[in-house]
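In: build the 3D model from these lines:
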Amino acid sequence: MNKSNKKIIFTSFFLLMLNIADATAMSELSDEEMSAETGQALFSLQQIAPNDASNPNINVGFYKLGMDAQVEINANINKLQLGCGGNKGIGCDIDLSEVRLTGTQAIDGNYSNTDAILDNPFIEFAIKNPNQASTREVVGVRLGAESVLGLLSIGSNPDPLNIYDDKGINTITGDLNISVTDSKLSNGCVQLIVCLPFTGTLSPYNTSISVNRANSIDLTGLQATTTSVVGFPIGLTLNNINVLNQPLSTVHNLLLSRDKEGKIPTKDFYLSLQTQAITWQKSSTQKFDHAQAQPGWWISLPNLQISNLDIKQQIDVSASDVINGVLFNQPIYINPIDLGHMPSNNCYGSLKFC
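Out: Now for the predicted structure:
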């Protein structure tokens, strides 16, 4: 192409861009024309004053910037540590290994092409003495969303028969509302001179707890029904089963959903950092009835579904405990166990963990 043709093409392109710019130029609207236009802003602002009747925090106001949008995310984080050391001493508020955040429904057994969905994400600031410039202070910041639907998968479990090789949740700080459903015991053993093997199912279990740098939790008041004893189909209900100091590292899949199928988004999920205890507002109800977030990093997981546990590690129960439990409703204590929980497969490309 010669220089003359290049010059003609460039001139034509320049004139075309001028025409486009002229066609899309802004024009002035009258007040009547402005009032006839409708639309919705991408961002919204909300303020809650310190003296608001519903605000239980003393002299603390809230300023919230929300986005009217849906965010989809698939992420792998090798190590997530927040709030380590400081005035709380050795350790971390939140310490998680091999974190995956994905969608709730696998595609051909893999979650790499699925996304967690965050509706209307926001950032919020808690300001102490907001009306006094000389003493105004940021005492908290919160990241969250009005609703979340996703699978939070953590750590690894190389051997479901060995509780000591699990890794994942090292420590966690926050309020957790846990529902356990559709879980079975595959390797129970009543100790009566010899082992009397049994299998069974766990009844649905719910607990709400607030924890501070916890690496274990107590599971109390569990109920199990045997499906077979020594190979015979016998239905025997065991009440008030307690597992003390169950390592959180044995929990690998946290379904962020209000249903065990993973189809109904959970409300009021957030992650916050505060210098003093703060009660944050629930976005879904506009009420201040969250558990009080303590100083440091805090995560609120209001709906955690843990389903389809297949506990294959041997569970030993003494015959006397079974008799006292069945006849007199006495507590039955069992040792911490590998829950048989397996993290999701989120392998893609050359990732080093899945």
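
In: hey, let's count contacts and neighbours off CA atoms from now on
Out: Fine.

In: just give the number of residues close to I163.
Out: 20 (other CA atoms under 10 Å).

In: now swap in the one 3 residues further on and tell me
Out: Burial of D166, expressed as a neighbour count using other CA under 10 Å, amounts to 24.

In: show me the contacts for it.
Out: Listed by CA atoms under 8 Å, 6 or more residues apart in numbering, the contact set of D166 reads 155-159, 249-250.

In: may I ask which of these has the most neighbours?
Out: T250 (29 neighbours).

In: just checking, that one touches K167?
Out: Yes - using CA atoms under 8 Å, T250 is in contact with K167, at 7.0 Å.

In: need the residues touching each of these two.
Out: With CA under 8 Å, 6+ apart, T250 and K167 have common neighbours N157.

In: take the contacts of D166 and write them to JSON lines, including secondary structure.
Out: Output for these, formatted as JSON lines (DSSP: H, G, I helix; E, B strand; the rest coil):
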{"residue": "G155", "secondary structure": "coil"}
{"residue": "S156", "secondary structure": "strand"}
{"residue": "N157", "secondary structure": "coil"}
{"residue": "P158", "secondary structure": "coil"}
{"residue": "D159", "secondary structure": "coil"}
{"residue": "S249", "secondary structure": "helix"}
{"residue": "T250", "secondary structure": "helix"}
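
In: CSV for those residues, including distance to S300?
Out: Below are the contacts of D166 laid out as CSV (distance: CA to CA, whole Å):
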residue, distance to S300
G155, 20
S156, 23
N157, 25
P158, 29
D159, 30
S249, 18
T250, 20
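
In: can you tell me which of the residues you listed is nearest K312?
Out: Here the nearest of the contacts of D166 to K312, counting by CA to CA, is D159; it sits at 10.2 Å.

In: next, G325: secondary structure please.
Out: Assignment for G325 (three-state DSSP): helix.

In: to check against the first, give me the structure of this:
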Amino acid sequence: MKKTIMWALIGSALSMTNTSHALSVLEDAELSDVTGQALLNLEMQMGEDTRDALNNTYNQSNISFYKLGLSAEMELNANIKKLQLGCGGVNNSLISNTCDIDIDNISLSGLPASTDYTADQRAASSAIITNPFIQFAIRNGNSTATREILGFRISAEKIAGLMTLGTENSNVPNGINTFSGYMKTKTASGVAITEERNMTYAYTGMKIKGEVSGGLRSGNCGGLFNPCLDIAYESDQYNLKLSSTNAPFTIQSTVVSGTRLTDVKLKGAGTVGQINFEGPLTATVLGFLNLEKQVTGNITGLTTDITVSQDLGLIHALYLNNPASLSLQAENILWPGASVGANRGWWLALEDEVELGSLSPTTNVAISNAVLQQTINGINADLTNNPRACGNLLTGCIGGDALEVGNIPLTTDLDFPLTNLVLQGQEFKSNCYGGMKFC
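Out: Just a heads-up that it's a prediction; the model follows:
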């Protein structure tokens, strides 16, 4: 760990001589020409009855907040192998045999100058901590008989640096085990690539229904001499291979706040690129005729309502440029300047929005059966309302072996749940020289 404290003191010196010296009085005009800044500052602020950003009420008119601050900048590069605070204790009823804060392999360094920084460059950098302070919350501060210390917090006006948690960005959660505190993530975006998969009746439990349109003569039907006749069909024997596609999405700013959290839900929305499909379909026509078709086509227009259930052990890189604090309190307290009140016990708060980086998954995303089921009704509506031409009824519609469905435009908003994504923006380099994962 390295620390450098940069500060300056301005003073005057009195030398001892054989001649006596007398102190002189400065007039107000002379005092106005003297400037300086104290290294240490002590402030007291009375609490008030108020609400926090989550609309929780706090009655704090009888609480005094005493703050001892250091007017300085500190540079810090640090590695902490294990941080456990508040194990057991008053919050044990929430999740037993755990801690308020339990994090493995924490590293704090300077913010990288670029995305392709090396571990050696990171280890040589330092986070900048501006105006650190310690603060106490005291109830009935003016009464020696009933005075009570409710809590304290260690904080700073701003911390600019990269904080990483864990040793690697993999599909095995590591780093955060439990978290008590508050942070708000910035709006972020990414692109998911869906896996290929097959759509069958066994997966959807729903039939594909539609109509084909043909005439009694060859060629395109229509007109007086070869009118188009629409024939309905339905099938529970289909096996359509859906192609992989891109699905760009955006996750809105999310508040993470609570005691002994182990996961977080991120909400967002996105679009789905064109999905091509092909495969066999055996359908029943007119209630008794079976036709076998090799179906081809594509689906467009799908949008997504995304919910990402993310284990906090998959969040590794926090790019900080905001006030932060670590506090311990006997009851819920809204500390001065905090967005959200701190719950009793240990509490880690990152006040301004935290940058998570790219949310693009590092692996392809599987399409669930539930997602497939949401598309069937739209597919059936389009195939029924817009019968596909099949030429001659006997040789093309019933006797033919191919059916070009073409484009199926949908306006379906898919409920698209995702779980425990390994995110590209959570990749990070270690804070060590020599290629070590942690030191």
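
In: so what touches stretch 17-30 of structure 1?
Out: Outside stretch 17-30 of structure 1, no residue touches it (CA under 8 Å, 6+ apart).

In: actually stretch 192-206 of structure 2, not the one I typed
Out: Under CA under 8 Å, 6+ apart, the answer for stretch 192-206 of structure 2 is 207, 236-249, 360-361, 363-367, 369-370, 372-373, 376.

In: please, a ChimeraX command that selects the buried ones among these?
Out: In ChimeraX, a selection of the buried entries from the contacts of stretch 192-206 of structure 2 looks like this (16 or more other CA atoms under 10 Å):
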select :207,236,237,238,239,240,241,242,243,244,245,246,247,248,249,360,361,364,365,367,372,373,376
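
In: of the contacts of stretch 192-206 of structure 2, which belong to helices?
Out: 369-370, 372-373, 376 (DSSP state H).

In: wait, Q60 of structure 2 sits on Q45?
Out: No - between Q60 of structure 2 and Q45 no contact is recorded; they are 11.2 Å apart, counting by CA under 8 Å.

In: Q246 of structure 1: which element?
Out: Here Q246 of structure 1 sits within strand 237-247, counting by DSSP states H and E.

In: for that strand, packing partners?
Out: strand 216-229, helix 319-328, strand 332-334 (3 or more CA pairs under 8 Å, 6 or more residues apart in numbering; DSSP states H and E).

In: next, format these as a markdown table and append distance to G174 of structure 1.
Out: Converted to a markdown table, those look like this (distance: least, CA to CA, whole Å):
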| stretch | distance to G174 of structure 1 |
| --- | --- |
| strand 216-229 | 13 |
| helix 319-328 | 33 |
| strand 332-334 | 26 |
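
In: tell me where the stretch 1-150 of structure 1 has helices.
Out: 3-23, 31-36 (DSSP state H, counting those that start in this stretch).

In: between these, which one is nearest to A133 of structure 1?
Out: helix 31-36 (37.0 Å).

In: ok, Q60 and Q45 of structure 2, which is more surrounded?
Out: Comparing Q60 of structure 2 with Q45 by other CA under 10 Å, the one with more neighbours is Q60, at 17 against 12.

In: would you format the helices of the stretch 1-150 of structure 1 as JSON lines with distance to G144 of structure 1 and mean neighbour count included?
Out: As requested, those are exported to JSON lines (distance: least, CA to CA, whole Å; neighbours: other CA atoms under 10 Å):
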{"stretch": "helix 3-23", "distance to G144 of structure 1": "40", "mean neighbour count": "11"}
{"stretch": "helix 31-36", "distance to G144 of structure 1": "34", "mean neighbour count": "9"}
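
In: and of the ones you listed, who's closest to P130 of structure 1?
Out: Comparing these under CA to CA, the one sitting nearest is helix 31-36, at 34.4 Å.

In: for the residue most central in space within structure 1, which non-adjacent residue is closest in space?
Out: Central residue of structure 1 (CA atoms, centre = their mean): L301, 4.9 Å from the mean position. Among residues not flanking L301 of structure 1 along the chain, L176 sits closest, at 5.0 Å (CA to CA, 6 or more residues apart in numbering).

In: try T194 of structure 2
Out: With CA to CA, 6+ apart, the residue lying closest to T194 of structure 2 is V365, at 4.6 Å.

In: and that neighbour, what's its match in structure 1?
Out: Aligning on TM-score structural alignment places V365 of structure 2 opposite I315 in structure 1.

In: can you check C87 of structure 2 too?
Out: Per TM-score structural alignment, C87 of structure 2 is aligned with C84.

In: cool, and T130 of structure 2?
Out: So T130 of structure 2 corresponds to D119, using TM-score structural alignment.
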